[in-house]
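Novice: Okay, here's the prediction I keep looking at, along with the sequence it came from:
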Amino acid sequence: MNTQTMTLGRAQLSAIEQTDEPSLVEALRDIAPDLASLAIGFVYGEIYPRPGLDLRHRQLVTVAALAAMGGLEPQLRFHLAGALHVGCTPVELVELMNHLVVYAGFPAALNGIAAAREVFAKQGVAVNAGTPAPDQGGSRFEAGLARLREIDGEVGERVLASLEDIAPDLGRFIIEFAFGDIYTRPGLDLVSRELVTVAALAAIGSATPQLKVHMHGLLNVGGSREQMVEAIIHLAAYAGFPRAINAALAAKAVLTERPPERH
């Protein structure tokens, strides 16, 4: 790593951590100082300054990936704090965990909330539970179907059709719970929801068909090709290059399926 990259990386990490000196340097000084240098120089000196994804969305993508993978609580807490430092709100971070229920399961979401609670307490952040989602009443299915069509379009409807002869109730749960209960909630805009969905599915690494559906969804709701590709590049630092490469190939397939004007 050259001096300029290291200097830029230290400044970027210090801004996220809100410290004069990144804690990673001292934490690894006696065991793996070169690992600290590699992380600072590459992740924060080369990846974070790239255009295409703002710092707020980079932290949301990072939190989603770490929470979805599970077992990474120290890093998750670090980036939850970093998300607050760069302008994400507690409501957004809590809603991100609510959203992950659909893609990473309740255990991952519960562990994510526990980490968020610790960070909020340490930061002295008042936690506002947010505005409750509107009661859909008898229109829950209709509200979910409308939201699914808005986000995933024909691709989402094909997923539902594929379940009709084997697990029709699973299709109904996708509509009523995932899209009727979760996607209609306040707290995260649709582009952010689809970005964190893409991040979580790419980080999990074993859900390529669903990843492609939500790459389409991200583009359908106003996310850009640049945001999608940059989120994948960003994930190389947290989920590894193999998963990032697989996600990039999925994105390539999705873009090939779409007319250029819908990129």
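Specialist: Looks like it arrived, so ask away.

Novice: alpha carbons only for contacts and neighbour counts from here, please
Specialist: OK.

Novice: residues in contact with the closest residue to Glu92 other than its chain neighbours?
Specialist: Spatial nearest neighbour of Glu92, excluding adjacent residues (CA to CA, 6 or more residues apart in numbering): Gly187 at 5.3 Å. Residues near Gly187 by CA atoms under 8 Å, 6 or more residues apart in numbering: Val91, Glu92, Glu95, Gly130, Thr131.

Novice: Next one for the comparison:
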Amino acid sequence: MQNGNPKVHIIIFLVISLFSISNTTDAQNNTGNHQSLSEKQQSIVLISAYTAIGDLEKLEPALRRGLEAGLTINEIKEVLVHLYAYCGFPRSIRGLNTFMGVLDERKANGITDELGPEASAIMDQRSKYERGVETLHELTGEEWGNPESGYGAFAPVIDTFLKEHLFADIFERDLLTYRQRELVTIAALSSMGGVEPMLGGHIRIALNIGVTESRLQQLFSIMEANVGKEEAHTGLEVLSQIMISRNQ
């Protein structure tokens, strides 16, 4: 090589340099994509937020966007069903009715959306309370027995409902992953406002099951752009305090 044509050396150097730059750029892009919410996840955030606050006018295009991003009909139905545990039956049912209208409209326009699979049957023979306790342990990494203080001790029946229904009946359904369910929940709670302790609890769960800080920051950026600055800033503040406490 030392005795070769200098022009050839220059060309080889340029090719190697360009290849190196391309690889570096691809790696940066891959890292960025890894830290970003997918189109499906972004749609889940918007569907959840608009349903929780009852903004049906904005919910309609969010539902269309979800379908176009690749969410199945059953996945979106599951998002809307999951939400009733956090924003109540009225909001959930209005969301479902809105979704029915969107699907009818798309069908009339010749658009066929994918139905997707149904939830798998639950084969676990343990009591729902036991299953709910186990789900909570998977989500939080903590042990959950009978509460000795707080709202659960004050009103034991709500502790039972929480573990048997929310974390067994709902969270066990495999149409959505735990991470997807936490995106649904965090978007709903942050858009509703006034429930910061519960929002903080679900942010901790999301972090515990692998939702990154940057994805949660993006969630609140989506909230700021589409729902409201106050709601987004409250969520970011809760997230910031949690990260400070985790890093101490």
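Specialist: Sure thing, it's come through. This is a predicted model, so every value here is computed, not measured.

Novice: hang on, the earlier thing: next, the counterpart of the residue nearest to Glu92 of the first structure in the second structure: secondary structure please.
Specialist: Residue correspondence to the second structure (TM-score structural alignment): Gly187 of the first structure is matched to Leu175. At Leu175 of the second structure the chain is in coil, as set by DSSP: H, G, I helix; E, B strand; the rest coil.

Novice: Gly223 of the first structure too?
Specialist: Secondary structure, three-state DSSP: Gly223 of the first structure is coil.

Novice: neighbours of it, just the number please.
Specialist: By the criterion of other CA atoms under 10 Å, Gly223 of the first structure has 19 neighbours.

Novice: Excluding chain neighbours, what is closest to it?
Specialist: Val191 (5.6 Å).

Novice: Mean distance of the helix or strand where the one you found lies to its aligned residues in the second structure, please.
Specialist: In this structure, Val191 of the first structure is located in helix 190-204 according to DSSP states H and E. Its aligned residues in the second structure lie a mean 0.7 Å from helix 190-204 of the first structure after superposition (mean CA distance after the TM-score superposition for the first structure).

Novice: who touches that helix?
Specialist: 57, 60-62, 64-69, 96, 99-100, 103-104, 183, 207-208, 210-211, 214-215, 217-218, 221-223, 228, 231-232, 235, 239, 243-244, 246-247.

Novice: Give the aligned equivalent of Ile186 of the second structure in the first structure.
Specialist: Per TM-score structural alignment, Ile186 of the second structure is aligned with Val198.

Novice: do Asp26 of the second structure as well
Specialist: Matched across to the first structure, Asp26 of the second structure finds no residue, judged by TM-score structural alignment.

Novice: how about Gln123 of the first structure, what's its partner in the second structure?
Specialist: Under TM-score structural alignment, Gln123 of the first structure pairs with Arg106 in the second structure.

Novice: which element follows the helix or strand harbouring its match toward the C-terminus?
Specialist: Assigned by DSSP H and E, Arg106 of the second structure belongs to helix 89-108. Downstream of helix 89-108 of the second structure, the first helix or strand assigned by DSSP H and E is helix 128-140.

Novice: which residue numbers in the first structure go with that following helix?
Specialist: Going by TM-score structural alignment: helix 128-140 of the second structure matches residues 140-152.

Novice: got the buried residues for the matching stretch?
Specialist: Within stretch 140-152 of the first structure, the residues that count as buried by 16 or more other CA atoms under 10 Å are Arg140, Phe141, Ala143, Gly144, Leu145, Arg147, Leu148, Arg149, Ile151, Asp152.

Novice: how about the nearest residue to the fourth one, chain neighbours excluded?
Specialist: In other words, Gly144 of the first structure. Leaving aside its chain neighbours, Gly144 of the first structure sits nearest to Gly180 (3.5 Å; criterion: CA to CA, 6+ apart).

Novice: Could you report the neighbour count for that neighbour?
Specialist: Neighbours around Gly180 of the first structure, by other CA under 10 Å: 24.

Novice: Setting aside sequence neighbours, what's the nearest residue to the residue mapped onto Leu76 of the first structure from the second structure?
Specialist: Aligning on TM-score structural alignment places Leu76 of the first structure opposite Leu59 in the second structure. Distances taken as CA to CA, 6+ apart place Tyr50 nearest to Leu59 of the second structure, at 5.4 Å, with adjacent residues excluded.

Novice: Spit out the contact partners of the residue lying closest to Ile170 of the second structure once chain neighbours are set aside.
Specialist: Distances taken as CA to CA, 6+ apart place His82 nearest to Ile170 of the second structure, at 6.8 Å, with adjacent residues excluded. Applying CA under 8 Å, 6+ apart, we find His82 of the second structure in contact with Ile170, Arg181, Val184.

Novice: who wins for most neighbours among those residues?
Specialist: Val184 (26 neighbours).

Novice: any idea how far Ser43 of the second structure is from that residue?
Specialist: From Val184 of the second structure across to Ser43 of the second structure, the span is 10 Å (CA to CA, to the nearest Å).

Novice: Same check on Gln241 of the second structure?
Specialist: 27 Å.

Novice: same check, this time on Leu236 of the second structure
Specialist: 20 Å.

Novice: do the same with Ile73 of the second structure
Specialist: Relative to Ser43 of the second structure, Ile73 of the second structure is positioned 13 Å away (CA to CA).

Novice: Give me the more crowded residue out of these two.
Specialist: Ser43 (26 against 19).

Novice: What sits closest to Glu213 of the second structure if chain neighbours are left out?
Specialist: Glu213 of the second structure sits nearest to Leu207 (CA to CA, 6+ apart), 7.1 Å away.

Novice: whereabouts in the second structure does stretch 238-256 of the first structure align?
Specialist: Going by TM-score structural alignment: stretch 238-256 of the first structure matches residues 226-244.

Novice: before we move on, back to that, show me what the residue nearest to Glu213 of the second structure aligns to in the first structure.
Specialist: Matched to the first structure by TM-score structural alignment, Leu207 of the second structure sits across from Leu219.

Novice: I'd assumed Val229 was in contact with that match.
Specialist: No - the pair Leu219 of the first structure and Val229 does not pass the contact test of CA atoms under 8 Å, sitting 11.3 Å apart.
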